[in-house]
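**Student:** predicted model and sequence follow; I will ask about them next.
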Amino acid sequence: MSTSPAQDGSLGHGLLLLELDGAGSHPAAWRVSRTAPTSVLDPEHLRGAVLAAESAGFHAATFSDPGLQDPALPDPDHPDRDAAARLNALQRAAFASPVTRTLALIPEVDTVYTEPFHLSTQLASLDYVSGARAGWLVAASSSAADAAAVGRDTVRGERLSGEAADSIEVSRRLWDSWEDDAVIRDVPTGRYLDVDKLHYIDVENGSYSVKGPSIIPRPPQGQLPVLAPAGLLTPEAVAAGATDALLVSAPTPELLPAELAATRAGLAAGGSGPALIAELDVVLDSRGQTATERLAGLNRHTGWQSPRARFVGTAAELTELLTDVLAWADGVRLHPAVLETDLEELSRLVLPELRRRGLLAPNTPDATFREQLGLTRPASRYATATTAAGAEN
């Protein structure tokens, strides 16, 4: 990525990502949604949400993971309590894959309490199902409840960052453990695989050991694009290529451009860096209600605790903000307070204007997620090693 604003960088135009989180990102969204609370987890609801996002012109959809201990639906015995209605992120992304053609599908998957061997094979399978439109949103839980659910000690601090980086590296090595032409289907000799093109990865650390190779052939993209929150991984891990995109937030929307500029400058100091994607909660004026009124109504049930910058205002004001942010970011991930309501305004007023201004990348049917990010398809590290060894002999 360039050290100058994103519009002078390698992507040229910005990407818009949409978080598809139950009825919306606000915990009380289900109370005002036009979808019945018990229907939020229905397949038809997810189908409608991803098709609406694709039709609106979003480039990617992300799926938050509910966590091991989070309730899936509001508790009927305690109607005063709110809960996010979510299912397993990988399963939702896999379900959405055959429904869509242009939308990249990016599930959030924990790196600490999920074995990297299983994680990498599930993500590789998603890449096949989606036709090379899969990504991976890295999460690293520090929850004591999550740790207890799998019988592990709680991981925090530097160890949390280290385990996240280790899990990414193991997954990348497993994706490379099959060379691209390992499957030969040689009928005369009865060989399905060229075993010389499958490789052990031999990774050991304090939490696990992985011999490999993977049980899934190399993903269609070679390596799935990896997205991680800024600050999760050490600068050394980022510089070494652990992540392909960083999610950047700020206390307020007005501070986002400065935060993006500072992050980009820090990456430039260490050489090349990943794409930068800004994080933004969104509440818009809609159907005769101001955004401020809508948010106040939701907050009367449950306050919205979020680490992200929050925009509350009109579609026109959001368009201007996104214009400023996309001068520094390679993309923006929007978190609508109430999915149905805010997505309707985004689709009708915001995305068409951003596209008219030439700020958004085109939506290309069947394009890979790597292509959307401006990334080339990498060769397997083990194929390079094999070729070099053969040349020496």
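**Tutor:** Perfect, I can see it now.

**Student:** switch to C-alpha atoms for all contacts and neighbour counts from now on
**Tutor:** OK.

**Student:** contact partners of the longest helix seen in the chain?
**Tutor:** The longest helix of the chain (DSSP state H) is helix 157-176. The contact list for helix 157-176 (C-alpha atoms under 8 Å, 6 or more residues apart in numbering) reads 111-112, 116-117, 119-120, 124, 138-140, 142, 201, 203, 210, 212-214, 217-219, 222-223, 232-234, 237, 242, 380-382.

**Student:** for comparison:
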Amino acid sequence: MLFATEVDAPGVAALERVVLDAERAGYAFVTFPDTPRRPGIEAGVRAAYLARRTTRIGLAPTLHATTTEPFHLATQLASLDHASLGRAGWVVGATTAAEDLATVGRTGAGDGEVADVVEVARRLWDSWEDDAIIRDVATGRFLDPRKVHHVDFEGSGFSVVGPLITPRPPQGQVVVIGSDELTAVLDVALDVALVRATDVAEIATRVAAARAAGAALVFADVPASFDPSLVEGLVDGVHFHGGPPPVITASPHGATLRETLGLPRPLNRFAVTS
């Protein structure tokens, strides 16, 4: 079984210490909670800081789709994947609290907006084909323009032409993580669905629903005091929150977060059709 944990340590030194301890223990990835009104360093920057201070563990900041400009969000996550050499994840935040939206001058979020932001991020990560950069000294060409694509996406309240300003992430697609409620209510496609519950019967019901909705993996999202053996065989992994991560013995890491999780590297949608 795979293990992940939320890390919310005060201060940069404590944050680094906890994440390195989690890496040595064999955790697959760590998540960084965040809200638009949280003081201090935002989650994406915390993850970026740790990208070159860690070597194996996945780094998944919470970035809110409702308060972050979609193009910049996709760029930030692609850059994190490059900096970490393929260990980036994204915990999809979907706050609609009036106080949170007001931080970026918004008064409401449209129906389908979160799903649209996830979809356009996936398209932007594919907007560069894997072999777009050719570095042809003889002709003076750095890239092949035929392999860099506009995404021309019209979403709920926004549009994105693209392409991304960052080459395709090493993983092809950053690992998209989020609450199973995003799939049930907002029709968001997730690589890893987190089921926040402690009742085993409820977890079982929601795990089945998340799998039916297309989540590749499902983790129980439980307090740090929860006994993971209660859900062994029921879920693909356990994500701990709300306390120091328990001491565990877990499987070795892969070269990328996708490899650690057993997820394939996705084909590029534009390369397939070009």
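**Tutor:** Cool, the structure landed. What you are looking at is a predicted structure, and each value in this text was computed from that prediction instead of being measured.

**Student:** ok, back up a step: name the residues of the longest helix of the first structure that are buried.
**Tutor:** 160-176 (16 or more other C-alpha atoms under 10 Å).

**Student:** how near is the equivalent of Arg53 of the second structure over in the first structure to Pro217 of the first structure?
**Tutor:** In the first structure, the residue matched to Arg53 of the second structure (TM-score structural alignment) is Val99. Plainly put, Val99 of the first structure is 24 Å away from Pro217 of the first structure if you go by C-alpha to C-alpha, to the nearest Å.

**Student:** residues contacting the residue sitting nearest the centre point of the first structure?
**Tutor:** The C-alpha lying nearest the average C-alpha coordinate of the first structure belongs to Leu137 (C-alpha atoms, centre = their mean; 3.4 Å). Contact partners of Leu137 of the first structure, counting by C-alpha under 8 Å, 6+ apart, are 62, 106-109, 226-228.

**Student:** mind checking which of those land in strands?
**Tutor:** Mapping the contacts of Leu137 of the first structure onto strands (DSSP state E) picks out 62, 106-109, 226-228.

**Student:** alignment lookup: Gln69 of the first structure to the second structure.
**Tutor:** Mapped onto the second structure by TM-score structural alignment, Gln69 of the first structure lines up with Arg37.

**Student:** shouldn't its match be in contact with Val104?
**Tutor:** No: counting by C-alpha atoms under 8 Å, Arg37 of the second structure does not reach Val104; the two are 10.4 Å apart.

**Student:** distance check, the residue nearest to the centre of the first structure against Leu298 of the first structure.
**Tutor:** Note on Leu137 of the first structure: its distance to Leu298 of the first structure, by C-alpha to C-alpha, is 28 Å.

**Student:** do the same with Ala261 of the first structure
**Tutor:** Using C-alpha to C-alpha, Ala261 of the first structure is found at 33 Å from Leu298 of the first structure.

**Student:** which residue in the second structure aligns with Pro378 of the first structure?
**Tutor:** Mapped onto the second structure by TM-score structural alignment, Pro378 of the first structure lines up with Pro266.

**Student:** surely that match and Val175 touch.
**Tutor:** No: in this structure Pro266 of the second structure lies outside contact range of Val175 using C-alpha under 8 Å: 10.6 Å.

**Student:** the more surrounded of these two?
**Tutor:** Between Pro266 of the second structure and Val175, counted using other C-alpha atoms under 10 Å, Val175 has the larger neighbour count: 25 against 12.

**Student:** translate the more buried one into the numbering of the first structure.
**Tutor:** Using TM-score structural alignment, the partner of Val175 of the second structure in the first structure is Pro225.

**Student:** so stretch 109-122 of the first structure aligns onto which residues of the second structure?
**Tutor:** The aligned range for stretch 109-122 of the first structure is 63-76, by TM-score structural alignment.

**Student:** and that stretch, how far from the chain's centre?
**Tutor:** The chain centroid and the centroid of stretch 63-76 of the second structure are separated by 12 Å under C-alpha atoms, centre = their mean, to the nearest Å.

**Student:** how about stretch 51-65 of the first structure?
**Tutor:** The answer for stretch 51-65 of the first structure is 11 Å, by C-alpha atoms, centre = their mean.

**Student:** can you check stretch 310-322 of the first structure too?
**Tutor:** Taking C-alpha atoms, centre = their mean, one finds stretch 310-322 of the first structure lying 23 Å from the centre of the chain it belongs to.

**Student:** give me the buried positions along it.
**Tutor:** For stretch 310-322 of the first structure, the neighbour count (16+ other C-alpha under 10 Å) marks 310-315, 318-319, 321-322 as buried.

**Student:** now those as a markdown table including secondary structure?
**Tutor:** What follows is these, written out as a markdown table (DSSP: H, G, I helix; E, B strand; the rest coil):
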| residue | secondary structure |
| --- | --- |
| Arg310 | strand |
| Phe311 | strand |
| Val312 | strand |
| Gly313 | strand |
| Thr314 | coil |
| Ala315 | helix |
| Leu318 | helix |
| Thr319 | helix |
| Leu321 | helix |
| Leu322 | helix |
